[in-house]
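In: Pasted the sequence and its predicted model underneath.
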Amino acid sequence: MSRIQSIKRTIKSMSLSLAGIVLMVVLLSGCQSQQSDVKQAKSPVKDTLVIANDQDVPTLDPGLSNDSTSNRVIFDLFEGLVNQNQANQPIPGVAKSWKVSEDGLKYTFLLRKDAKWSNGKAVTAGDFVYAFRRNAAPKTASPQNYIFALIKNGKAVTEGKLPVEDLGIKALGEYKLEITLAHPAVYFPSVLTLPVTFPLYKPAIDQYGRSWTQPKHMISNGAYTLKEWIVGGHILEQKNPFYWDSKNVAIKYVKVLPTNTLSGYNGYRAGEIDIATPPPGIRLDALKKLFPNEVYSAPYLAIIYYWINVRKPGLDKLEVRKALSMVVNRESIAKNVIAMGQTAAYGIVPDMIQDGIYQYLYKELPSYKWVEMSMEKRIQQARKLLMEAGYSDQHPLRFQLSYNTSEFNKQIALSVMQMWKTAFGNMLRVTLANEEWKVYLNTVNSGNFDVARMGSNADINAPNQYVYQFTCHADSNAGGSCIKTIGEYYQKGLMAKTQRAYNENMAKAMKVAMENYLTIPIDNSQYTVLVKPYIGGYHPDQNYLNDVYSKWFYFKTSRSVKENN
């Protein structure tokens, strides 16, 4: 089974700054003065939205982007066939409408005739054909070219076995586009919200080569254009007068700053930044007390878990894996260690994927009845399982618990290790190991670990990438398991013609993975954003992907358009 038969997971370290933890005493000591500052804040007259983006943007090339930092800006500068609203639902973008053939294989898109490039020229079907072919070509080395495997001949094209002209996309006229899939995919419209599928202006790329993404070179079709890009400094976007929905774009300029979370937080407090992410170490309840009308917190389609390497002696036993999972108190970790609104995780996908339809799958599995038990009963049963597997005080189970370096990850690992020690005593001997992210990722991917922390966030609001990593030959299957029925259900789900069939087969695959305890889920992630009270238009309650577009926002003091949801 090829890795590019699914939406590949995007793994982020989710590592958090030790500096943020250390300085929390200083930050919280100023609570009273901060509260006073918030109450006295006035709505300024301004035309520039200032955003803290946490780090430098690696690229503004939609075909090369593979990170949320780059995408935050790319979503402003470009627009694909399909857009999304603040509930991550696909809505018309450059395509004003589309239809799907009865067999689920052909998508026909009708493009807006008023969609323009930033130089005033029309965005045509040919611009999408060029972008798809360019990004699917092996020489481009797009990190998200796996997406094209959904399209007819896409796998062979990305592997260099067929020319890009054989990719299943063609223009049926200037404003009509046809995409033929390799197999039905009910989630395909959501895939088209990813930057790798956005149109590209070929003349600019031909003329400027790699520097086409620089100011004065870039021709884009989004709500904003690129005015300045100072590496290590800032990015300045300017409202695009040729954007088809320009009348509903309220803010003239957007300034994006590459600050870490602590610097961004301080800039927010000082009134220099309008939107920022709070640093680690501040509890959500404390943050809401400091900024009662400025804190937005919502579930994020990401999950933290521990891979269990089933190739290792001892960990290859189901009884052992189940025992280890049973005694981890997820609720305690979420409430007392993380304390930013996260929730306990028992499944292999984030709870709120597809509006939570898989959230309580564990309740359908007899082997998960322990979730409702007291910790005392859990420990009794877990100890029995470990003894049945052949372990005792005299013959303890030994393994290493690994994590990528960060104080935050360390605290979670220490908590889990203490829970195991409390439950199993001398029946278990666990040591901790940590490495910097790049080294750690290589260690995990090579299978050179026992139990290892990982965090994974979704590309789209569907469980593909999470289920895929439990299939036999998935490149992301760090635990080394091979249970064929998971792959069979997964494939049936991918190729389902109806949403119902897709959901049912993905759920079946999840249940098999869960019953085999291949990972230890820890928590469902939550994201928190600080937004100044004079900014309107932001409704993140159902934005579980945390994809954000500046065109949603307006300044309440100078509101000139209707709120754009």
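Out: All right, it came through fine.
In: Please make it C-alpha for all contacts and neighbour counts, starting now.
Out: Will do.
In: ok, Lys288 - how many residues close by?
Out: 15 (other C-alpha atoms under 10 Å).
In: meant to ask about Leu257, not that
Out: When counting by other C-alpha under 10 Å, one arrives at 24 neighbours for Leu257.
In: Give me the nearest residue to Thr48, chain neighbours excluded.
Out: The shortest distance from Thr48 to any residue other than its chain neighbours is 4.5 Å, reached at Tyr253 (C-alpha to C-alpha, 6 or more residues apart in numbering).
In: can you check Gly479 too?
Out: Excluding the flanking residues, the one nearest Gly479 by C-alpha to C-alpha, 6+ apart is Asn309, at 4.2 Å.
In: got the contact list for Ile251?
Out: With contacts taken as C-alpha atoms under 8 Å, 6 or more residues apart in numbering, Ile251 has the following neighbours: 47-49, 239, 551, 553-555.
In: switch to 7 Å and redo it
Out: Under the criterion of C-alpha atoms under 7 Å, 6 or more residues apart in numbering, the contact list for Ile251 reads 47-48, 554.
In: Then Asp127?
Out: Taking C-alpha under 7 Å, 6+ apart as the contact definition, Asp127 lies against 199-201.
In: Would you format those residues as JSON lines with distance to Lys335, neighbour count and secondary structure included?
Out: Conversion of those to JSON lines gives the following (distance: C-alpha to C-alpha, whole Å; neighbours: other C-alpha atoms under 10 Å; DSSP: H, G, I helix; E, B strand; the rest coil):
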{"residue": "Pro199", "distance to Lys335": "44", "neighbour count": "27", "secondary structure": "coil"}
{"residue": "Leu200", "distance to Lys335": "46", "neighbour count": "30", "secondary structure": "coil"}
{"residue": "Tyr201", "distance to Lys335": "49", "neighbour count": "22", "secondary structure": "coil"}
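In: Next up, a structure to set beside the first:
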Amino acid sequence: MLNQTPKKHFTLKLLMVLFLTATVSGCSQSASSSKKQSNTSKNTITLMQTNELLSLDTSNHADLTTWNILENTMEGLYKADSKHQPAPAMATKVVSPTANGTLYTFPLRHNAKWSNGDPVTAQDFVTAWQRSVAPTAKSGYNYIFSGIKNADAIIAGKKAPQTLGVKALGRYQLQVELEHPMPYFNKMMVMPAFFPENQTALKKFGNNYGTNSQRLYYNGAFKATGWDGTNESWTLKPNKYYYDKKAIHLQAIKYLVVKDPNTAHELFEQHKLDDATITGVTAKELQKDKNLIHQKRAGNYYLRINLANNQPLTNNNMRQALNLVLDRRALTKDVLADGSVPAYTYTAKDLATDPTSGKDFASEHQPQQTYNVALARKLWQKGRSEAGLKKTVNLTLIGDDQTVTKNVAQFVQASIQKNLPAVKVTMRNIPEKSASAAVKSGKFNLAQTLWLADFADPISFMGILTKNNPQNYGKYNDDEFNQLYQAALESSTSTNQYWQNMNKLEERLNQTVPVLPLYQMVESHLVNPRLHGVLSHPVGENDYTRAYLK
């Protein structure tokens, strides 16, 4: 889904972004205080985000904070249900393709309206998708439209966005034409990248669309208010035009940006947060707290490597060496302590089962060697010799300024400098907006990155490492990988061939090491016991639209 500090961006999404940590004060709670947990209004909850909200324009921005807000204020063709499967939203049913799997025709509900009272129409989807797939779109997510007719040519600037294979068959019928079958296409339709955009708002606000909470309209259960484009708090309020407003129980959902888990814990204890994300010392000491829950996410946190010309880590042996000096078990146990588990493969575990073997896809590809300092030193020296690097290798490690990101950076820095000779790692932990800009411009050697799957298929991970993908900020360019990826797309109607290509892709990444996997996210949350009705998904953001306080 999303990639954060470069999502995806999110989560996705990434799907760009990062993390959390802390110390602890008393966590006992009386029965009377439990009853008045969190807010003065019984119909208001307060939640946290770990990074600033930078935009609400899905065509020009994609990160976890943006998508979290949009998934609670907007709806696409489908929403994810309690079993994490696509369910009707703007579409009245989950449709099956025709024309040998290449044509989807979606009937749209007639009673859906935007927060300004406009009806939601098929043209709102057409306009949004054409805007998002354009080569001028800045979200870094236009590649997600690949597979829809003419999308690749549009992204490359060879065709106009208006030629995208999507059209309105009247006001309430949308048709999408694919270049080849995509068995996972319905799963993709829950993603914010495919949300509609109100045409009136696009014309009215122009280049300022989505730059604050008033400069767009919402078709979901809530609308965002109180965000001026820079502040660190905002509120979601019910959309009076929502088609299912009788199912909405909350009067407001308040958001605060909280970067430090210790602060999050304190706010929870003060009844100022209904859901607090914690990690590090705080998480470790609160693992037996009655209000603690764990949420496993289908995403891996890894180090993106800059492989552009003249970068010091273009040598494969040096990258293999870095991979072998990182003790992931120590990282997850002693630094994170929030339930997160070591990651040894690029694709996250529990994302998908390989139907040809019946095994977890990622688990099939765990390397035999995961932590071996002696071997790492040999590979490092060999790589330095091959690359002609006689002096100390200076590496810049960039990430955002959350507490957990800094702690992970310190762990990586110490692991590399302690275990390998002639190398210096400089940490740069800066605000998310600045970190994202630095990564996009290639001003890094290693970049702390979280990628959350957009949908439950390994191809959701693979796409961003292809040659021309706009989120391939590390400039990984491997002919064999690119060819295998294309072969996977073209073989999607053959289960055996498709998964054979998927397996080869993961193995190729083990061989070439364009990223250094660190851990798979398992979030620790302190949750108000009175909060019910929240849908939590391993892929995508939490759905609070039907939440209530009991």
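Out: All right, it came through fine. All of these numbers come straight from a predicted model, not from anything done at the bench.
In: tally of neighbours for the residue nearest to Thr48 of the first structure?
Out: When counting by other C-alpha under 10 Å, one arrives at 20 neighbours for Tyr253 of the first structure.
In: Assess the claim that it and Glu237 are in contact.
Out: Yes - with contacts counted by C-alpha atoms under 7 Å, Tyr253 of the first structure reaches Glu237, the gap being 5.5 Å.
In: Kindly provide the distance from the residue of the second structure most remote from its centre to Thr396 of the second structure.
Out: The outermost residue of the second structure, judged against the average C-alpha position, is Lys390 (39.1 Å), by C-alpha atoms, centre = their mean. Taken as C-alpha to C-alpha, to the nearest Å, the spacing of Lys390 of the second structure relative to Thr396 of the second structure amounts to 18 Å.
In: before we move on, the earlier item: out of the contacts of Asp127 of the first structure, which comes closest to Met340 of the first structure?
Out: Here the nearest of those to Met340 of the first structure, counting by C-alpha to C-alpha, is Pro199; it sits at 37.7 Å.
In: Now for that closest one: which residues touch it?
Out: 80, 127-128, 131.
In: which residue sits closest to Ala496 of the first structure, ignoring its sequence neighbours?
Out: Of all residues beyond its chain neighbours, the one nearest Ala496 of the first structure is Tyr502 (5.2 Å), with distances taken as C-alpha to C-alpha, 6+ apart.
In: count of residues packed around the one you found?
Out: Other residues lying near Tyr502 of the first structure total 21 when counted by other C-alpha under 10 Å.
In: And Ile353 of the first structure, by the same measure?
Out: Using other C-alpha under 10 Å, the number of residues around Ile353 of the first structure comes to 21.
In: what lines up against it once you look at the second structure?
Out: Using TM-score structural alignment to pair residues, one finds that Ile353 of the first structure aligns to Leu351 in the second structure.
In: and that match, what element?
Out: Applying DSSP states H and E as the criterion places Leu351 of the second structure outside every helix and strand.
In: show me what contacts it?
Out: Applying C-alpha under 7 Å, 6+ apart, one finds that Leu351 of the second structure lies in contact with 298, 456-457.
In: overlap between those and the first structure?
Out: The subset of the contacts of Leu351 of the second structure whose aligned counterparts are also in contact in the first structure, taking both residues aligned by TM-score structural alignment, their matches' C-alpha atoms under 7 Å, comprises 456-457.
In: my guess is Asn542 of the second structure meets Gly533, correct?
Out: No - look at Asn542 of the second structure against Gly533 with C-alpha under 7 Å: they stay out of range, at 10.6 Å.
In: residues near the equivalent of Lys290 of the second structure over in the first structure, how many?
Out: Under the alignment defined by TM-score structural alignment, Lys290 of the second structure is paired with Pro292 of the first structure. When neighbours are counted by other C-alpha under 10 Å, Pro292 of the first structure registers 15.
In: What distance do you get for Ile304 of the first structure to Asp351 of the first structure?
Out: From Ile304 of the first structure to Asp351 of the first structure the distance is 12 Å (C-alpha to C-alpha).
In: neighbour-wise, which of those two wins?
Out: Under the neighbour definition other C-alpha under 10 Å, Ile304 of the first structure and Asp351 were set side by side, and Asp351 has more, 26 against 23.
In: Next, that one: secondary structure please.
Out: Three states are possible here, and by DSSP: H, G, I helix; E, B strand; the rest coil the one that applies to Asp351 of the first structure is coil.
In: May I have the secondary structure class of the nearest residue to it once chain neighbours are set aside?
Out: Counting by C-alpha to C-alpha, 6+ apart, Asp351 of the first structure lies nearest to Gln359, which is 4.6 Å off, once chain neighbours are set aside. Secondary structure state of Gln359 of the first structure, per three-state DSSP, is coil.
In: Sort out which residues of stretch 354-372 of the first structure are buried, please.
Out: Across stretch 354-372 of the first structure, burial judged by 16 or more other C-alpha atoms under 10 Å covers 354, 358-359, 361-362, 368, 370.
In: who's in contact with that stretch?
Out: Where contact means C-alpha under 7 Å, 6+ apart, the residues beyond stretch 354-372 of the first structure that reach it are 326, 346-347, 351-352, 378, 461-462, 507, 515.
In: Now for Lys246 of the second structure, how many residues are close by?
Out: When neighbours are defined as other C-alpha under 10 Å, Lys246 of the second structure has 8 of them.
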